[in-house]
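K.L.:
Prediction below, plus the sequence it came from.
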Amino acid sequence: MYISSLTIRNYRNFKSSKFKFKDGINTVIGENGSGKTNLFQALRILIDDSLPRNYRLFPGDFNRTLDKWNGHWIIITVKFSNLDNSEEVQTLAIQGTGQVETDNNGSYYYYFRPKYEFRKRLYDYSREDGKTQLGLNQILDEISIDDYESFFRGRGSGDFSNENVYEQHVGNFTTIEFPDPDNEDSLVLGTWLPREINIDNEISCTFIKALRDVENDLKSYKTSPLLSLLRGRERTVEIEKAAEITGSIDDLNEKIGQLNEIKDLEKGIDKSIKEAVGSTYAPNIELRSELPNELDKLFQSLKLWVGDPDDDGYRGRLWELSLGGANLIYLSLKLLEYEKVKTDKAANFLLIEEPEAHIHTHIQKTLFDNLHKNKTQIIVSTHSTHISSVSKINSVNIISRNKQQSSVFDPTIGLSENEILRIERYLDAVRSNLLFAKGVILVEGDAEQILIPKLFQEVFGLSLDEIGVSIVNIGSTGFKNIGRLFHQDRIDRKCSIITDLDSSIVDLPANPDDDTNYQKHCRDSQKKGAERKVILDEFINGNDTLNVFYSQHTFEISFVEAGNLKEIKECVNDVYSQPGKRAEVKTQLNDDNVSSYGEGVLRLANKHGKGWFALLLTEKLNYTTVFPDYILKAIAHSSPYIGINEIMDMALFRLKMMSNDSECPKQTVASDLLTSLEEEEVEKSDFIDSYVAEFQNDNLTKLKYFYDS
């Protein structure tokens, strides 16, 4: 038995979300504030017996995208697969036409909704001819949180992440249509569980939060996995050994009681009491040692003494160990408890919140390679690329934070097993950061990976990380493996592909047989570039999240054509030491013909490798360096969420740089614009409009145009 899905409706930052899980280990990844903790809380409401069954919610628990929370329902649904045949578990089995489904799936619902009185009033009002939004709001305003009820049901089939299902069984607040509470559909909403049935008896759930007090958890009689493992072991001890141990304890108690220090204290207490109340009323006093002589209590006194692996001769108390070490011990004990003690449970669930908070990178990888235990489903939340890199992509849920709500992505919907396998082979700890980014740019080589982030920061004063964009180096032109992750049905985030068409920089003969060796190389590259364009254009067809942006020749040549010859020339002396070579390349660069300057810049790039040349070129960049248009378009496509505040920050950075640059032809204009902002109350939008009007060919003006278009 395992959880196959979790649906959350209107709870905290989840407006309408569904998570899909596999048997074994599952990973939920997302940035800070995306809702990972809220996901666990929603799940715990249904399966964690440490939370009360009469669990109630508050107005702040409703999703903030609702115009009014009043009248809406919070619904949390767990779907199970592979139910066993126990009576209690079978009460969750989903009903078809009166029969339990053959694939043995089950469902468990938590509802938080208005009480019958108000649901009846909403239904009655929805049937009136003169119903209006004003009239509806008057009813809704009367509903307080005290007018809500919470309860659990099983065997339902309703998917309340579906808007139509929600409107049909909860209500449509726009058209003012509400269902009759006297005619509820139990096949959809589920049935009441029998009073004698307790699902908690059949499952076990442990939530390991990020900042956990492991020492106190191991002391707790109720929650300690160590005590759970020890419980009952006293019954397996041989009678002779048990008698020997308990006899020794009795002797020890007797010896402690006969110590002179104890007898003197006993006499002192007896004397003090008699002096206070007199011998007639004073009780008789005796001090006795009561070390427990029952084996079960003796076992409870056992404590873990631990030591770090590089200090083999020392053992200390648990609190002396690092937080990471303590958490590893707790996690290991919990898994052992599930395996050895709670074997009668239909399922065990282990919810681990951000293990990277206390566990070292290398241990994370080993831990998640070896975590799976029999009958234990593990759900881990993380923003660690190391954990995500060892997670199976088909057992990953991605939470993306949006305004007032979060979206949940299943990255493998519609993909074949071979496609999934190729993606998993590719996602190492470096590249898996694309799963966390708000937007992604895929590039084919080191040059783009090195130069684009540095160029963005020098030109705009912000890093790509600050605007949530990740550059991922594919290391080839095989973009399809990773690119297929980004789709409105999978990861619905914008992704740009930047690649070269490799069009020939020299004229090619009509007859390929007449090619020189160099022309043949150019023709082959051009042919592959054209074929790649056909393949990629077809690949992205109908996919709104993915787009391709092409350099006509190569990245280096496009960099020159954008107007950055000065930066390229500054690299010549660093690449070549011979005066003749330097002069030769500079002559090529100064030629206006692409066949000449193109060959010159490629000679520089290929001399020691394009990656090395890109590192060299980063030292020459500054705010005046010009972005090639196709790269700006790619950045704009990958970050459509950028707002006026970020544009404003970029504008202020560029104006400050220009106003401090004596060689800038518009230094005075930049200074005046900055002064106007400081001295006048100028709206941000008006200020940006003024910037665009004054600097029409500026990098930022072009970027804003690409955002707007």
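P.N.:
Looks like it arrived, so ask away.
K.L.:
going forward, measure contacts and count neighbours with C-alpha atoms only.
P.N.:
Will do.
K.L.:
now the strands: where do they sit in the stretch 251-400 of the chain?
P.N.:
305-306, 316-317, 347-353, 376-382, 396-402 (DSSP state E, counting those that start in this stretch).
K.L.:
Dump these into a markdown table; add mean neighbour count as well.
P.N.:
Listed next are those as a markdown table, based on neighbours: other Cα atoms under 10 Å:
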| stretch | mean neighbour count |
| --- | --- |
| strand 305-306 | 16 |
| strand 316-317 | 12 |
| strand 347-353 | 21 |
| strand 376-382 | 24 |
| strand 396-402 | 22 |
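K.L.:
another structure for you, compare them:
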Amino acid sequence: MYISQIEIFNFRSFQQNVIEFNEGMNVIIGHNNAGKTNLLSALGLIFNQNQRYRPDVEDFNKNIPICHYLTKNEKGIYIPPKITISVWIQESSEFSNELSDDNNVIYAWRIIVDRPYLAKLTYEFFLPEGAIFANYQKDIQKLVDEKKDIEIDFWDLLKRKYIRKYISRIYGGDEKLRNRANSEELSKFDYQFLDAIRDVEKKLLTGKNILLKEVLTYFLDYQLEGENDAELQDEREKRYENFREESGKLIKSLKERIHTEPILDYAKNVGASIEGIPNFEGRINEVELFSALSLIIEKETGIKIPVTHNGLGYNNLIYMSILLAKMQMQCTDYVNEDEQKVFPMLLIEEPEAHLHPAMQYKFLKFLKQKLKEKDKVRQIFITTHSTHITAAVDLDEIIILNIAQQQKLNVSYPGKVFDLDSEEDKKSKAYVKRFLDATKSDMLFAKSIIMVEGIAEQLLLSCFADYVKKEKHIPVSLEDNHVCVVNISGRYFNHFLKLFYYAEQDPLRKSAINKRISCITDTDPTKRKIEKKAKNTKCFPFELQSNPKEYTYKDESTVLFELKQKQKDHNNIRIFSQLKGKGKTFEYELAYWNPTCQLLLTDYVSNRNELESLMSLYLDGKDLDEMLTRVKSEKLISKIKAAPQTWEEKEKKKALIAARYLQSVESNKGEHALELAYQLRKNLEKGQPVSFRVPPYIEEAILWACGQEEG
């Protein structure tokens, strides 16, 4: 069995939300305050029997309109705030995986009895009916009649007079029947929670620690398994007697070394010996001797150091291993039948704390192995901000909590957005799983995303946003708005965009991630000779329609055209590209809109002197013919001269600089972009910086991603 779903109503950040879980691993991600910790806490209200948390006024969801509580229902009463959390427990997808005790535990909670069975538990935190409920009605009516600061006064009244009167109940089966779940069955769930701020060293110092002592006791003579084996039983007894004999000698030796007469003299003098003469006697067993043990780390060199001298990351791993050992112990006959656990569940907040990426990967691999050994742990819930962890787990194991517009919580399942009956979607899912590495996993955590084709855009977008911010005096910092720039490494937007094709009413697309996406892609115009088997070749925009007798032309690529068509149905996604018929690529556009900005000329520009000359001539207002005399590429000269008459001279001059600039950085785009970002940053720091204009389509993409344009 496994916890297949939870519905949370009016608890902290959850107004009314349903979250579906996987049978084994569940990795829950999202930006800060999205509700990850609250989700684990909601599970704890039902399953954590050892430390039952009592909610307070601050645990109610404050986004529910106050009028909801100040309006009488059809029966003419005011309904007090209430927290409701329901979980569904489902039979394993493979019946053979079910353990024998599973059905016995959830038998009374079943709402579907046929296989696969389905059980339900519901936690409620509410104000009970009775005299206190009647008083609540009077106080709320008075509050409504006075019409003061109703919202403030309402929560103040609840905290001051009524929250301590609230009670909690856990019901099994249909909650309308109000059948309380038996605490004996609830205790069969082993809820082990490791919060984000944990001091594991205190729990690892010595065998005096309860957890460590329990685990050491369980594994004492663990190699002698088989309780029904008479030889093993005899060996256990033999070891016990041997220890008793040896420890007895130790106690005797210790007693002989203690000079007791001074102590006994004091006892006689104060009259403590009237009822008998005090003396010392003692025995020690294995468990008591555990207190003398200290956990140490033994290096390969043979050097031994205390665990407190170990790194925090390694100590966290050691503690988790001990905790898993305890979970294993509690599922066996070692503990009495009443205390045996049937369903061990492990919940971990931010396992990446103190763990470097390689250790995070190893830790995830270890946990997955434990899931296969069902006596260790049955279901795992992890909250994380680590892109390395999301890259290490399967796409189907990821659950995303995202605060969308109007503070609405959107729950997404990236592995479920693909239609596996479609060959295209199968291909897309395989591609995303393969290439969703630690870098691209940023898109799952960010508030909004800018997708780009290559490394140059990725390196420069943040700097461009700062220029837009300075120019327009609006808050468009990518960092402040939690916008991530993701390099798709080619024109594969469609594969990744399927993660974000959100549609609330669509059975498939409702699992998609509802956040703003800006896609920046090049128009890349092409031409093709009018002959059989001719292929499209890239061309400059001023070549379009320059020779219609020999070529056919496209003013934008097929990829861009298809992206625009698919985007029409998704309001959260926008495509940004250069002006059709005038633009070409990112680098071309940089120079076209900044034809005199020599900041663009880094050490990685191959024709720097030529471009400096062209920019100076343009600044001085020289004509096109004079500029062409400085160009070394005869092909480019002929193409500019053959441009259609619709191109004005000023446009041609800018296009000439842009085309030559593109040719000059083509082989060093990454290095050039890195150096250019540095130069542009330094320019911003000046009191009177050199003028630089962000290309309009990039500016629009930044504004959209930062929420500065309405959807």
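P.N.:
Here it is on my side, so go on. The structure displayed is predicted, hence computed values, not measured ones.
K.L.:
circling back to that earlier point, in JSON lines, list the strands of the stretch 251-400 of structure 1 along with distance to Leu218 of structure 1.
P.N.:
Listed next are those as JSON lines, based on distance: least, Cα to Cα, whole Å:
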{"stretch": "strand 305-306", "distance to Leu218 of structure 1": "12"}
{"stretch": "strand 316-317", "distance to Leu218 of structure 1": "12"}
{"stretch": "strand 347-353", "distance to Leu218 of structure 1": "16"}
{"stretch": "strand 376-382", "distance to Leu218 of structure 1": "20"}
{"stretch": "strand 396-402", "distance to Leu218 of structure 1": "31"}
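K.L.:
Out of the ones you listed, which gets nearest to Asp67 of structure 1?
P.N.:
Among the strands of the stretch 251-400 of structure 1, the nearest to Asp67 of structure 1 by Cα to Cα is strand 396-402 (17.0 Å).
K.L.:
so what secondary structure elements neighbour the helix or strand that the closest one is followed by?
P.N.:
Using DSSP states H and E, the next helix or strand after strand 396-402 of structure 1 towards the C-terminus is strand 405-409. With contacts defined as 3 or more Cα pairs under 8 Å, 6 or more residues apart in numbering; DSSP states H and E, the packing partners of strand 405-409 of structure 1 are strand 14-20, strand 396-402.
K.L.:
Now for Asp217 of structure 1: which residues touch it?
P.N.:
Going by Cα atoms under 8 Å, 6 or more residues apart in numbering, Asp217 of structure 1 touches Thr223, Ser224.
K.L.:
on that earlier part again, out of the helices and strands packed on strand 405-409 of structure 1, which is closest to His72 of structure 1?
P.N.:
Short answer: strand 14-20, nearest of those by Cα to Cα, at 11.4 Å.
K.L.:
To what extent does whichever helix or strand comes after the closest one diverge from structure 2 after superposition?
P.N.:
Using DSSP H and E, the helix or strand that directly follows strand 14-20 of structure 1 along the chain is strand 25-30. Comparison of strand 25-30 of structure 1 with structure 2 after fitting gives an average deviation of 1.5 Å (mean Cα distance after the TM-score superposition for structure 1).
K.L.:
and the angle from strand 25-30 of structure 1 to strand 376-382?
P.N.:
Counting by axes from the mean of the first three to the mean of the last three Cα atoms, to 10 degrees, strand 25-30 of structure 1 lies at 20 degrees to strand 376-382.
K.L.:
And the next helix or strand along the chain from strand 25-30 of structure 1 against structure 2, how far off on average?
P.N.:
Heading C-terminal from strand 25-30 of structure 1, the first helix or strand you meet, by DSSP H and E, is helix 36-47. With mean Cα distance after the TM-score superposition for structure 1, helix 36-47 of structure 1 departs from structure 2 by a mean of 1.7 Å once superposed.
K.L.:
what span of structure 2 lines up against the helix or strand that helix 36-47 of structure 1 is followed by?
P.N.:
Downstream of helix 36-47 of structure 1, the next assigned helix or strand under DSSP H and E is strand 74-81. Strand 74-81 of structure 1 corresponds to residues 83-90 in structure 2, going by TM-score structural alignment.
K.L.:
mean deviation of the matching stretch from structure 1?
P.N.:
Looks like 1.5 Å for stretch 83-90 of structure 2 (mean Cα distance after the TM-score superposition for structure 1).
K.L.:
Contacts for that stretch next, please.
P.N.:
Residues outside stretch 83-90 of structure 2 that contact it (Cα under 8 Å, 6+ apart): 1-11, 42, 60, 116-126.
K.L.:
Break down the stretch 501-650 of structure 2 into its strands, ranges please.
P.N.:
Using DSSP E, counting those that start in this stretch, strands in the stretch 501-650 of structure 2 cover 517-520, 526-529, 537-538, 551-554, 573-576.
K.L.:
and these as JSON lines, adding distance to Gln598 of structure 2 and mean neighbour count?
P.N.:
Formatted as JSON lines, these follow (distance: least, Cα to Cα, whole Å; neighbours: other Cα atoms under 10 Å):
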{"stretch": "strand 517-520", "distance to Gln598 of structure 2": "25", "mean neighbour count": "25"}
{"stretch": "strand 526-529", "distance to Gln598 of structure 2": "29", "mean neighbour count": "20"}
{"stretch": "strand 537-538", "distance to Gln598 of structure 2": "27", "mean neighbour count": "14"}
{"stretch": "strand 551-554", "distance to Gln598 of structure 2": "32", "mean neighbour count": "18"}
{"stretch": "strand 573-576", "distance to Gln598 of structure 2": "26", "mean neighbour count": "22"}
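K.L.:
Show me the one of those that comes nearest Ser616 of structure 2.
P.N.:
The nearest among the strands of the stretch 501-650 of structure 2, by Cα to Cα, is strand 537-538 at 28.8 Å.
K.L.:
Now do the SS call for the residue nearest to Val18 of structure 2 when sequence neighbours are not counted.
P.N.:
Leaving aside its sequence neighbours, Val18 of structure 2 sits nearest to Glu7 (Cα to Cα, 6 or more residues apart in numbering; 4.3 Å). Classification of Glu7 of structure 2 by DSSP: H, G, I helix; E, B strand; the rest coil places it in strand.
K.L.:
So what's the residue count around Glu7 of structure 2?
P.N.:
Using other Cα atoms under 10 Å, the number of residues around Glu7 of structure 2 comes to 18.
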